[in-house]
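K.L.:
would you be able to build a 3D model of this:
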Amino acid sequence: MDAVGIRKVSELTGLSIDTLRWYEREGLLPLVEREPGGRRRYSPAAVRFVRLVQALRRTGMPVQDVRAFVRMGSGVEWHGRRAALLEEHAEAIERHIAQLQRDLTVVRDKIAHHRELAERGLDCEDEIDLAEHGSRAKSPDDSEAGGTGDTTEE
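P.N.:
You can find the predicted model right below:
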């Protein structure tokens, strides 16, 4: 791939042109080449770097950390620092994924709960009753199974 303009980078990455310009102004992208008329040109390496910045931002890396990563330079002496910053961020992503997994379990449990309520013919008010009283509300089928549904003793 040859160097491409900002519109093509926007198409390739899904980032808006305004976001790409903002990334550049904020120092999140290395120097983007310009044509004599001032139009931006992104080399294949620059497009890969845009995708890296996009991934870092999408996964929650603060702007100042992305900027620090960019400003570290590319010499051999910086590889360890860059790797350390990325490792720290990867650990934060893993913690976030673990929390999302726990949250997903809660949501799936709630889905199962609501499906059970639907199968038993209970509405959400019965769910509130369950939560408040710590016992399962009787479904309409419970009274037909051999009683009046009245649980009070005479």
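
K.L.:
CA only for contacts and neighbour counts going forward, please
P.N.:
Will do.

K.L.:
so who does the residue nearest to the spatial centre of the chain touch?
P.N.:
Nearest residue to the geometric centre of the chain (Cα atoms, centre = their mean): residue 59, 6.6 Å. Going by Cα atoms under 8 Å, 6 or more residues apart in numbering, residue 59 touches residue 93.

K.L.:
with residue 96 as the reference, measure out to it.
P.N.:
From residue 59 across to residue 96, the span is 9 Å (Cα to Cα, to the nearest Å).

K.L.:
can you report how many residues lie near residue 58?
P.N.:
For residue 58, the neighbour count with other Cα atoms under 10 Å is 10.

K.L.:
another for comparison:
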Amino acid sequence: MATDALIDRILTASDEQSTSVVDALHDLLGDATIDASAAPLGVAEAAGVVGLSTHTLRYYEQQGLVRPARNASGYREYSALDLRRLVFLTRMRVAGMTMHDLKRYIALVEQGASTMPDRRRIMLDQRDRIKQQLRELTLALETTEYKIRTYDGHPEG
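P.N.:
As a prediction, the model looks like this:
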């Protein structure tokens, strides 16, 4: 699923359920419901659980961001750990993290605990970018609201 489509789903769910965007995101991406003891899922089932297309899952695999095991028949099997990683990747993509930064982050994760300081730095940088985006979006929203107020009663304006 494209990032724009996912954002639309999250915002719509938030509006419909009168919940926060974060709660809607958790509900839609369901990592709280990913059971660590559940049987692995095929690509279509995994895509449904995390709200992505099968194409996106395969793309993430090609990029080295997720490496599902394969069964005896050669079909991908997404474990609970794979699904949680996909939820994380989806959230970071929605937040604007670049594929380059995601690849760097996942490579560090796979190197083990000694890379935690580097991973923390990546997340701190990502947080700073998100905060800046929020400030910019707040300004854009305020400007839009101002314009709407100036047009009240003046549809031709």
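
K.L.:
once they're superposed, tell me the TM-score.
P.N.:
For these two chains in superposition, a TM-score of 0.73 is obtained (TM-score structural alignment, normalised by the length of structure 1); 119 aligned residues with a Cα RMSD of 1.3 Å.

K.L.:
and the strands in structure 2, which stretches?
P.N.:
69-70, 76-77 (DSSP state E).

K.L.:
mind checking which of those strands is nearest residue 156 of structure 2?
P.N.:
Nearest to residue 156 of structure 2 among the strands of structure 2 is strand 76-77 (57.2 Å), distances taken as Cα to Cα.

K.L.:
read off where the closest one ends up in structure 1.
P.N.:
Using TM-score structural alignment, strand 76-77 of structure 2 lines up with residues 40-41 of structure 1.

K.L.:
chain center to that stretch, what's the gap?
P.N.:
Stretch 40-41 of structure 1 sits 30 Å away from the centroid of its parent chain (Cα atoms, centre = their mean, to the nearest Å).

K.L.:
give me the mean distance between it and structure 2.
P.N.:
Taken over the aligned residues, the distance from stretch 40-41 of structure 1 to structure 2 averages 1.0 Å (mean Cα distance after the TM-score superposition for structure 1).

K.L.:
and stretch 46-53 of structure 1, by the same measure?
P.N.:
Compared with structure 2 after fitting, stretch 46-53 of structure 1 deviates on average by 0.6 Å (mean Cα distance after the TM-score superposition for structure 1).

K.L.:
quick one: the residue lying closest to residue 40 of structure 1 once chain neighbours are set aside and residue 90 of structure 1, what's the gap?
P.N.:
Spatial nearest neighbour of residue 40 of structure 1, excluding adjacent residues (Cα to Cα, 6 or more residues apart in numbering): residue 34 at 4.5 Å. Residue 34 of structure 1 sits 33 Å away from residue 90 of structure 1, taking Cα to Cα as the criterion.
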